[in-house]
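Enquirer: Provided below for reference: sequence and predicted model.
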Amino acid sequence: RNSWDCASKVIRHEGLFGLYRGLLPQLVGVCPEKAIKLTVNDLVRDKLTSGKGEIPAWAEIMAGGCAGASQVMFTNPLEIVKIRLQVAGEIASTAKVRAWTVIKDLGIRGLYKGSRACFLRDIPFSAIYFPTYAHCKLKFADEMGHNGPGSLLLSAVIAGVPAAYLVTPADVIKTRLQVAARQGQTTYSGVMDACRKIWKEEGGQAFWKGGPARVFRSAPQFGFTLLTYEILQRLFYIDFGGRRPTGSQVKVPVQAGEIKSSNPDHIGGYRIALATFSGMETKFGLVLPRYNVSA
């Protein structure tokens, strides 16, 4: 009936470990998948950013969409093997279903069954996720433009909520195409065929089945993924001529007006020193005292 009903039945019939079916292929495939996705987004985003560090909304969406498309070569085989293992408990059989058995049965071509639906899910997801994440980072940055671990995690989790939920219809279609239909169950020949049959037999609400479960899985998953990615970038940053991620450095005033004191009797020594020493704590691990300049 819903996510809670599904979870309770899995635990009742298969035990707690039934909730972790398909974990191994997920662990094996998620590393290259996320590596490609994050790299492509940063690469395209950097190319479309102006010399002033500005990027239009369409460019943010395009960078995210390119990232989503690039990961399907890893995502689709991973998804179909994971799904086959997850539903194996529903089939009354003494033979234990393993990942390698599923791969041999499907073959190379079979591993990419439902790839069109996978594109329809992953491209919009990333096109929504990465621009939302970037804007949330700016919103939650401190007065110096710096993002700490807390604001990074919060931004990534918030961005995952609309991205995960809005692509639920594509995920439902992909799952229907990739799961092995049993005797008496409806079979689907493609994306449009699945759309027509689901709409006719189950109604429009069927396209949103599992939406909350997707949010509860994807939002924290991408939250910790992006947090880890950002921290590793700061620790092991290599300059290839691009730009550092926003929020990774304290914003240093560069205009004369920014360092000019608001007090006519004050020569602005603190503000000049601020421009000189800002960012030292992120570079050398120093913690400098903060002072408020009275107006």
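Expert: Perfect, I can see it now.
Enquirer: alpha carbons only for contacts and neighbour counts from here, please
Expert: Fine.
Enquirer: Mind telling me which residue is nearest the centre of the chain?
Expert: Geometric centre of the chain, nearest residue: residue 222, 4.3 Å, by CA atoms, centre = their mean.
Enquirer: residues in contact with that residue?
Expert: Contacts were defined as CA atoms under 8 Å, 6 or more residues apart in numbering; by that measure residue 222 touches 156, 157, 160.
Enquirer: Also residue 163?
Expert: For residue 163, the contact set (CA under 8 Å, 6+ apart) comprises 124, 125, 126, 128, 129.
Enquirer: Then residue 149?
Expert: 227, 231.
Enquirer: and with 10 Å instead?
Expert: 155, 224, 227, 228, 230, 231 (CA atoms under 10 Å, 6 or more residues apart in numbering).
Enquirer: Equivalent analysis for residue 24, please.
Expert: With CA under 10 Å, 6+ apart, residue 24 has these contacts: 78, 81, 82, 98, 99.
Enquirer: re earlier: the residue nearest to the centre of the chain and residue 186, how far apart?
Expert: Using CA to CA, to the nearest Å, residue 222 is found at 33 Å from residue 186.
Enquirer: do the same with residue 27
Expert: Distance from residue 27 to residue 186, by CA to CA: 31 Å.
Enquirer: And residue 105, by the same measure?
Expert: Taken as CA to CA, the span from residue 105 to residue 186 is 21 Å.
Enquirer: just the helices in the stretch 51-200 of the chain please.
Expert: Assigned helices in the stretch 51-200 of the chain, in chain order: 57-70, 72-86, 99-110, 115-140, 149-166, 168-178, 191-202 (criterion: DSSP state H, counting those that start in this stretch).
Enquirer: put this beside the first:
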Amino acid sequence: MDPEMETPEIVKVTPLQQMLASCTGAILTSLIVTPLDVVKIRLQAQSNTLTKGKCFLYSNGLMDHLCVCEEGGNKVWYKKPGCFQGTLDAFLKIIRNEGITSLWSGLPPTLVMAVPATVIYFTCYDQLTALLRSKLGENETRIPIVAGIVARFGAVTVISPLELIRTKIQSKKFSYKELHQFVSKKVAEDGWISLWRGWAPTILRDVPFSAMYWYNYEVLRKWLCEKSGLYEPTFTINFTSGALSGAFAAVATLPFDVVKTRKQTQLWIYESHKSNWPLNMTTWVIMKNIVAENGFPGLFTGLVPRLIKIAPACAIMISTYEFGKTFFKEQNIRSQQY
């Protein structure tokens, strides 16, 4: 008998199954991390009043949301009153006084953006990784870097126009007709490229983050498996590798995150107050201005909050995603056996 006939067929996870696994991971990550940011914003709001027109950055670890304060007093979730003594106290008082669902305020726009972006990103990464390994070999160390760069580049480019629209929607309530008029006017004045404003600093932050994250994740996961004497990584190994890789990439790319936030904020101030702030400032010019104003440490503003969000978000996302793929792989094996 031909020996090749006895070799068991490698069971693969289909692209649709990868999309379902990444979708589940994105939803679970949003559900877990969103309350942390809601509490953080509420604590900031009580110490520094959020006045009309002022921006603040809301993030769940997967997506950034540039929220703009509007009138209405306590009608919006970030302006609800509270007297919080700390993070735990804020959690308990919000649950007791406003109900537990208040911890997930602002979740819908997060899911609308985070789920498709995450599905595109993770599915493309896995598909590219499989393709490159079939061409270059399983042990090629550059594969995670290349696949991570291409996947993130594509995801950011597809989602970028929606970010501009989402920021406008968050500023005030718009009808679909008003939103269509806004987009049409924007395109007529500045061309289609205007819908990708802020794309460059996002790319400079997310693409290096993706390259470093996936390379370190694959290396750490392999190393931890070898140390544990395991052939396949466990949930704990995936979780640990994701957290450490996310933390390292978050620190390394923080300066570009600071630039992206400032550029978004300037865009909103220009839109709402018609200021004379130049919108054509390059990323490097903004970085130079930040260093001139606040010194080199200014490029690493918000390091601790970013680490607190990014590390667990990466850990939850990747471990859930890998768990989902393992589940579907086992289902595929069972279906072949029967």
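Expert: Alright, I've got the coordinates. What you see is a predicted model; the values in this text were computed from it and never measured.
Enquirer: Just the buried subset of the contacts of residue 149 of structure 1, please.
Expert: 155, 224, 227, 230 (16 or more other CA atoms under 10 Å).
Enquirer: one step back: what about the counterpart of the residue nearest to the centre of structure 1 in structure 2, which helix or strand?
Expert: Using TM-score structural alignment as the criterion, residue 222 of structure 1 maps onto residue 314 of structure 2. Element membership of residue 314 of structure 2 [criterion: DSSP states H and E] is helix 303-337.
Enquirer: cool, residue 50 of structure 1 as well?
Expert: Applying DSSP H and E, one finds residue 50 of structure 1 in no helix or strand.
Enquirer: ok, so what distance separates it from residue 59 of structure 1?
Expert: With CA to CA as the criterion, residue 50 of structure 1 and residue 59 of structure 1 are 11 Å apart.
Enquirer: Could you check which of these two is surrounded by more residues?
Expert: Taking neighbours as other CA atoms under 10 Å, residue 50 of structure 1 and residue 59 compare with residue 59 leading, 18 against 11.
Enquirer: Now do the contacts for that one.
Expert: So residue 59 of structure 1 contacts 44, 45, 46, 47, 48, 49, 65, 127, 131 (CA under 10 Å, 6+ apart).
Enquirer: any idea how far the counterpart of it in structure 2 is from residue 151 of structure 2?
Expert: Taking TM-score structural alignment, the alignment pairs residue 59 of structure 1 with residue 143 from structure 2. Taking CA to CA as the measure, residue 143 of structure 2 falls 12 Å from residue 151 of structure 2.
Enquirer: where do the contact lists of those two overlap?
Expert: 125, 128, 129, 211.
Enquirer: Please say which position in structure 1 residue 96 of structure 2 maps to.
Expert: For residue 96 of structure 2, no residue is aligned by TM-score structural alignment.
Enquirer: How about the contacts made by residue 96 of structure 2?
Expert: residue 90.
Enquirer: What helix or strand is it located in?
Expert: Per DSSP H and E: helix 87-98 holds residue 96 of structure 2.
Enquirer: and what of residue 58 of structure 2?
Expert: strand 55-59.
Enquirer: For whichever helix or strand comes after that strand, which helices and strands make contact with it?
Expert: Of the helices and strands lying after strand 55-59 of structure 2 in sequence (DSSP H and E), the nearest is strand 64-68. Strand 64-68 of structure 2 is packed against strand 55-59, helix 107-136, helix 143-171, helix 254-273, with contacts defined by 3 or more CA pairs under 10 Å, 6 or more residues apart in numbering; DSSP states H and E.
Enquirer: could you measure residue 204 of structure 2 against residue 198 of structure 2, distance?
Expert: Distance from residue 204 of structure 2 to residue 198 of structure 2, by CA to CA: 10 Å.
Enquirer: Revised request: answer the last question for residue 160 of structure 2.
Expert: Distance from residue 160 of structure 2 to residue 198 of structure 2, by CA to CA: 8 Å.
Enquirer: Kindly report the same for residue 269 of structure 2.
Expert: 14 Å.
Enquirer: Looking at the two, which has the bigger crowd around it?
Expert: A count of neighbours by other CA under 10 Å puts residue 198 above the other of residue 269 of structure 2 and residue 198, at 21 against 17.
Enquirer: Translate the more buried one into the numbering of structure 1.
Expert: Using TM-score structural alignment, residue 198 of structure 2 lines up with residue 114 in structure 1.
Enquirer: Its match: what's it in contact with?
Expert: 76-77, 79-80, 173-179, 189-191.
Enquirer: Please apply the same query to residue 30 of structure 1.
Expert: Contacts of residue 30 of structure 1 (CA under 10 Å, 6+ apart): 71, 74, 75, 78.
Enquirer: burial of the second one, as a residue count?
Expert: In other words, residue 74 of structure 1. Residue 74 of structure 1: 18 neighbours (other CA under 10 Å).
Enquirer: Tell me which residues touch it, please.
Expert: 29, 30, 31, 32, 33, 34, 36, 111, 112.
Enquirer: do the last one as well
Expert: Under the criterion of CA under 10 Å, 6+ apart, the neighbours of residue 78 of structure 1 are 22, 24-30, 33, 72, 99, 111-112.
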